[in-house]
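**Student:** 3D, please:
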Amino acid sequence: MTLFPPTALCSAVVRRLAMALAAVMLLGFPGIAPVAGTPALAQEAGADWYGEMEAGDRQFRFAIESAEEQGKTVHRLRSFDEGDRRFLLERFSDGGGKLVFEIKATGAVYVATVGDGGVATGTWTQRGQTLPLTFRKAAGQAVPPAADEIWAGTLDAVVQKLPLRFRIGKGADGQADVRMDSLGQKAGGFRAERVVAGEAWTIKVPAVKGEFAGKLGPDGKLTGSWKQGGANLPLVLEKVAAGAAAALPPEQRRPQTPKPPFPYDVREAAFRNTNDGVDLAGTLTLPQGAGPWPAVVLVSGSGQQDRDETLMDHKPFLVLADALSRAGIAVLRYDDRGVGGSGGDPTKATSVDFARDAEAAIEWLKERPDIDPARIGVVGHSEGGLIAALLAARRTDLAGIVMLAGTGVDGGRILVSQGELVLKSEGLGDADQIRRSRVMQEAMIDAVRGSDESTDPAALAAQAGARIRADLADEIDKADEVDEAQLDAAVADGLRRLTAPWFRFFIGHDPATALAKITCPVLAIIGEKDVQVDPALNLPAIRQALAAGGNTDATVEEIPGLNHLFQTCTTGAVSEYDRIEETLAPVAIATVRDWLVKRLGAK
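**Tutor:** You can find the predicted model right below:
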C-alpha cells in the first residue's frame, strides 16, 4: 500500500480501513458466495419462446430452446440473468393451447394458457412462491431484446474484480427501465433507479443496497464511485454497443470437472428435514454393483451453496464425489436451503439448523437398502467441518468424519484472524494499518458477544464506535467529517451483519465443546496457506480438544502449499481462487479418499 504524507495519512487510513473492513465483512465466514458464468449480452436467434419474469427487485429473462439429441427433441430453459445457464425441461408440452414444463433440478413448474397471438400467460411456481410469467413465440427473432444503452465498468472489490453492467431501456409505461448485471457473479436483472442532473448521474440498486454516483466527462466516460456496505470504491463506466459483448474476464479452464460417462450411477435425491419442515434436493453417486455400499454426506461451507459447492466455476464437491465413488464409496451432496432444488429460508438459520439438514441426509441414506447404515460418514468443508463435528458429538452411529478447513476456535477469533490474513495476502496494508483494522473488528465482535437479540442496534454501534474512537484517537481526531461518516457506515453495516442469527451463533460457538465429545475417527486437514481458517490457530486447538476427549483415532494435519479451497497456490489469497485452474489438489483428494477407504471399508 502506498505511504501517505503526514498531512493526508490519517484521513486516508480511516477511508481505507472502512473500505477494507467492508470487504472483509463481505467475505463472511469462511467462504464466498458461489459465482458462475456470464449473463448473455449479444442477441441470438434460435429460441422457440421468450419471456420476462419480475421477481421483486429483479427481472429474469428466459428463452425456451429445442434441439434434437439422440433421436428425440429436448427442450431447455435458458436463463440470461443466471449466468446464461440452461436447465433441462421435463414434461414439456406446448400443444393444445397450453405451455407446460417442469425443472426437476430447481423444483420449478410453469403452467400457461396460449392465446391466439402466440402469447403464453401463466404462472411460475417454485419453493412455495408463485409469480406471473408470460412467454411469446420468438418466431426467429433475436432474443433478448436489445437495450437502448449499456454502460459497463469493472469494480475493484479488494479481493475480486467484478465487471458490472447497467442496461437502460424503456418499460411498459414508457419510462426508463434500468437493470444492473454483476457479470462475474452471474447474477443480473437487478432493478435500478437512475437520476440524471446535467452531467451528474446517480444509479441506486435497492436489492443490493448499492449506489453509483458519477459525472459524465468530455471523454464520454462516467467517472465516480460505488457505495455499498460502508465501502466507497472507484468505478468508471463506459458506454458500449447495445448488441455487442461486454468486456469480460477470460473464461477460466476447470480441467478437473468430471464429464460423463461415469463408471458409477448418478441419481437425483430428495429428502426432508422433518424437524424444520425443509425439503432438500441433491445428487447421489452410487458405485455400480450389488452393495450395500459405504457412504458419506458432503456438507458445504458458509453462504448459499449448490450441491457441487460451485465457486468461480470450480465444482469441488463434484470433483470429490467423483473420486470417492470411483473408489467404491457412495456420496450424497445436496443444495443448501434456498438454493437449486432445496427449499427453506437460510436467512434466519444457524449452523445448528444446517446440521439438522445434514442429519436428514444421513437418515435418508440409512433407509436405503443399497447403503450400509454402519458405514456412513460426513465430510464437511469450512462451516461444513464445524457441522460435521456437531453431528459426531451427538451421534454414535457415524463411521467417521472429515473436517476440511474446519474450525477449532470460536468464530470471533476466526473473523479477526481471517481479516488480518486476507488483508496481508492481498497486500492491503502494513502492520500498523492492519492493527487498526483488527481494532475495529474486535470492537464490533466484542459488542456482539456482550449483547443479545433484544439489544438496540444503535446502542451496539455507539458502543463499538466509542471503543474504536478511543483506541484510534490520534488517527480519527485528524480525519474529516466525510471520512468519519464513512467509518460510521462501515461499523453500522458490519454490526448489521454480525447480529444476524448465523453470525451470533458462530461468534459464540467454541468447537472444542463438540470436538471433545467425538468418539468416531476424525480426519482434520487445513491447507498451509489458508487465509480464511488459519492452520496455526485452528489445528492445535482441534488436536487438543480431540485428545482431551480421549479420541484414539484422530488425524490432524496441515497440507503444504494449499489454500482454503485445497488448491495448489502461491499466496493463498482469495483473489487467487479463480485464477487457479486446479479445483482440488491431487494430494488433498488422495488424503481424503485413502482415509475414508480405510475407515469405511470401501474397496
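**Student:** For the rest of this, base every contact and every neighbour count on C-alpha atoms.
**Tutor:** Noted.
**Student:** which residues touch whichever helix in the chain runs longest?
**Tutor:** Using DSSP state H to assign secondary structure, the helix with the most residues in the chain is helix 6-27. For helix 6-27, the surrounding residues in contact (CA atoms under 8 Å, 6 or more residues apart in numbering) are 3-4, 157-159, 229-233, 419, 422-423, 428, 433, 436-437, 441, 475-476, 478-480, 483-484, 486-487, 490-491, 493-494, 497.
**Student:** excluding its backbone neighbours, what's nearest residue 211?
**Tutor:** Spatially, and ignoring its direct neighbours in sequence, residue 211 is nearest to residue 204 (4.3 Å; CA to CA, 6 or more residues apart in numbering).
**Student:** please give me the structure for this one as well, since I'd like to look at both together:
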Amino acid sequence: MKNAQSDSIYACFDVKMQQAVPLSQLKDMWAQVEQQVGSLEKEKEWKQDAIDGTVVYYTDLKFQRASLRFLVAFNTEHKVSGLRLLPVPPEEKPLVVPFDSIHLEESPVEVVTGNYKLPGILTRPKGKTHLPIVILVHGSGPQDRDGSIGPNKIYRDIAWGLGAQGIAVLRYDKRTYVYGKASVPEGKDITPEEEVIEDAVSACQLAASLPFVDKQKVFVAGHSLGGLLAPLIATRCPSVNGLILLAAPSRPQDDILKEQIRYLGSLNGNTDEALLAQQFQQVKASAPQAYWDYLNKYAPVMTAYSLSIPMLFLQGERDYQVTMQDFSMWKLGMFGKTNATFYSYPTLNHCFMEGTGKSTPMEYNHPARLSEKVIEDIAK
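**Tutor:** So this is what the prediction gives:
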C-alpha cells in the first residue's frame, strides 16, 4: 500500500474483493488517505483478533492528523477477503467491579503441602459464622489465584460474587505458578498429582479447619483440568461435601487436544493434517509422558459416579476447549444418579464469559466478567 504496488495487492484479493474494489480504485486509495490525514509517521506491530469467528489481522497506523487501524482478513484459500481502514477504537479498559469492603473482607492464607507454600486469599462475608466455603481449583497451566487471563480475572469474579451471596471462597496461586520447574523434586517428572491434586487436598483441609466454616458445607469448584480432577480430589479429602465442575473434560486428553488443534486451525483456514499432527506433538512434548500416562489411567466419569455427594456440572455452549460432547458424556455417565445436576449456557465460552459467534482465543483479550448467572447457580 505504502509503495503503491496496487497490482500486487489486487492479485491477492479473492474474486468478491476484486469485484468490489477495482484496480483503478485501489491505485488511488493510499494517496487519498494521506491527503486526508497527512503522511504516515508510525506503524505498530501486527496483531490478530476475531470478528464473528473470522480471524482478522490488524496494525494501528499513526498519521500526522489521525490514527487509523489497517485491517486484513483472509479466506480459507489465503486470499484477501477483507481490507479496511478504520478509526482506532478507544482502548478497552478492564471491567473492574470495586471490592465490596462494607460487606466482605479478604485475608491472606497459605496453602502448605510439605515444603511447598502457596500464597492465597480468603474472601468471606464480614462477621458471619457457619459459612459454606468453596475452594477454587485451577485449570491447566501456571495460573494465579485470580485465574487471570488477558485483562480478566475469572476466579476473583467467582470469589467476590459468591461472597456477596454469603459464601466464603478460598483461592490460591498454583504450584507451577509459584515454583515453576521446581514444582517437583529434581529428577522427578511432574504429573497432575503434584500440579493440582496434592495442593487442592491441602486447601480443602485448611478450609475445613477454619472456625467460621460450616463443616457440612465444604465444596470444591474445579475449572477445566480442575474440574476433571475434582472427583479424584473428593475421594482423597473426606471433608469435601460437594463438587462444582466448570467446563470439565470427560474424554481422553488426546481426543480433546486433537479437536482443539483442528478447531484453531479452521479459524485460519488451516486444514493441513501433517501440520496439525506436528502441532499436536508439540503440545504433547510440553509435558512429560508420565503426565499423560497419569491422565490416561484416570477414569473421571467412573470416579464421579462412585461419589454420593452432590455434584453440579456447568458448561458454556460456545466453549471450544471443552465442548458439549464432554458435557453429554458426563450426563450419560451420571444417568440415574440423583446427586448430579447439569446446566449449560448458550452464550458462554470456556471462561464462562459472554460472547457471540464462534469462540476464539482472542476473545479472552477483551475485558469481560464471568457470568452472574453462573455465580447464582453455584450459590443455589
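**Student:** just so I have it, where are all the helices in the first structure?
**Tutor:** Taking DSSP H as the criterion, the first structure carries its helices at 6-27, 316-326, 351-366, 383-394, 411-425, 431-449, 457-471, 473-477, 481-498, 501-508, 512-515, 535-548, 586-600.
**Student:** With distance to residue 113 of the first structure and mean neighbour count as new columns, can the ones you listed be given to me in TSV?
**Tutor:** Output for the helices of the first structure, formatted as TSV (distance: least, CA to CA, whole Å; neighbours: other CA atoms under 10 Å):
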stretch	distance to residue 113 of the first structure	mean neighbour count
helix 6-27	43	20
helix 316-326	39	23
helix 351-366	38	20
helix 383-394	44	25
helix 411-425	52	21
helix 431-449	53	19
helix 457-471	49	17
helix 473-477	63	14
helix 481-498	44	20
helix 501-508	43	20
helix 512-515	55	22
helix 535-548	58	19
helix 586-600	50	17
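**Student:** With respect to residue 556 of the first structure, which of these lies nearest?
**Tutor:** When these are ranked by distance to residue 556 of the first structure, counting by CA to CA, first place goes to helix 535-548 at 6.3 Å.
**Student:** Which residues are in contact with residue 413 of the first structure?
**Tutor:** Applying CA under 8 Å, 6+ apart, the residues contacting residue 413 of the first structure are residue 507.
**Student:** That one maps to what in the second structure?
**Tutor:** Following TM-score structural alignment, the counterpart assigned to residue 413 of the first structure within the second structure is residue 255.
**Student:** and if you look at residue 328 of the first structure?
**Tutor:** Using TM-score structural alignment, the partner of residue 328 of the first structure in the second structure is residue 166.
**Student:** Quickly note the distance from the spatially closest residue to that match that is not a sequence neighbour to residue 224 of the second structure.
**Tutor:** In space, not counting the residues next to it along the chain, residue 166 of the second structure is nearest to residue 125; the distance is 5.8 Å by CA to CA, 6+ apart. When distance is defined by CA to CA, to the nearest Å, residue 125 of the second structure is 27 Å away from residue 224 of the second structure.
**Student:** Residue 112 of the second structure now?
**Tutor:** Spatial separation of residue 112 of the second structure from residue 224 of the second structure under the definition CA to CA is 23 Å.
**Student:** Could you check which of those two is surrounded by more residues?
**Tutor:** Set residue 112 of the second structure next to residue 224 and count neighbours by other CA atoms under 10 Å: residue 224 wins out with 22 against 16.
**Student:** for the more buried one, what are its contacts?
**Tutor:** Residue 224 of the second structure makes contact with 138, 139, 140, 245, 246, 247, 248, 249, 322, according to CA under 8 Å, 6+ apart.
**Student:** In ChimeraX, select just the buried ones from the residues you listed.
**Tutor:** Command for ChimeraX that selects the buried part of the contacts of residue 224 of the second structure, burial taken from 16 or more other CA atoms under 10 Å:
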select :138,139,245,246,247,248,249,322
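**Student:** Same list, the contacts of residue 224 of the second structure, but as CSV with distance to residue 296 of the second structure please.
**Tutor:** Conversion of the contacts of residue 224 of the second structure to CSV gives the following (distance: CA to CA, whole Å):
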residue, distance to residue 296 of the second structure
138, 20
139, 17
140, 16
245, 19
246, 20
247, 19
248, 15
249, 12
322, 17
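**Student:** mind checking the end-to-end distance for stretch 192-211 of the first structure?
**Tutor:** Criterion CA to CA; first-to-last residue distance in stretch 192-211 of the first structure is 9 Å.
**Student:** Just give me how far it sits from the chain centre.
**Tutor:** 26 Å (CA atoms, centre = their mean, to the nearest Å).
**Student:** what does that stretch rub up against?
**Tutor:** With contact meaning CA under 8 Å, 6+ apart, stretch 192-211 of the first structure is reached by 57-58, 177-180, 190-191, 212-217, 222, 226-229.
**Student:** again, only this time at 7 Å
**Tutor:** Counting by CA atoms under 7 Å, 6 or more residues apart in numbering, stretch 192-211 of the first structure makes contact with 57, 178-180, 190-191, 212-216, 226-228, all of which sit outside it.
**Student:** Which of those sits closest to residue 318 of the first structure?
**Tutor:** Within those, distances to residue 318 of the first structure taken as CA to CA reach their minimum at residue 190, with 29.8 Å.
**Student:** correct me, but that closest one touches residue 179?
**Tutor:** Yes: using CA atoms under 7 Å, residue 190 of the first structure makes contact with residue 179 at a distance of 5.2 Å.
**Student:** list the contacts for residue 361 of the second structure?
**Tutor:** Going by CA under 7 Å, 6+ apart, residue 361 of the second structure touches no other residue.
**Student:** Residue in the first structure paired with it?
**Tutor:** Under the alignment (TM-score structural alignment), residue 361 of the second structure maps onto residue 574.
**Student:** for residue 200 of the second structure, same thing?
**Tutor:** Residue 200 of the second structure maps onto residue 358 in the first structure, by TM-score structural alignment.
**Student:** what does residue 152 of the second structure give?
**Tutor:** Match for residue 152 of the second structure (TM-score structural alignment): residue 314.
**Student:** Please apply the same query to residue 312 of the second structure.
**Tutor:** Under the pairing rule here (TM-score structural alignment), the equivalent of residue 312 of the second structure within the first structure is residue 523.
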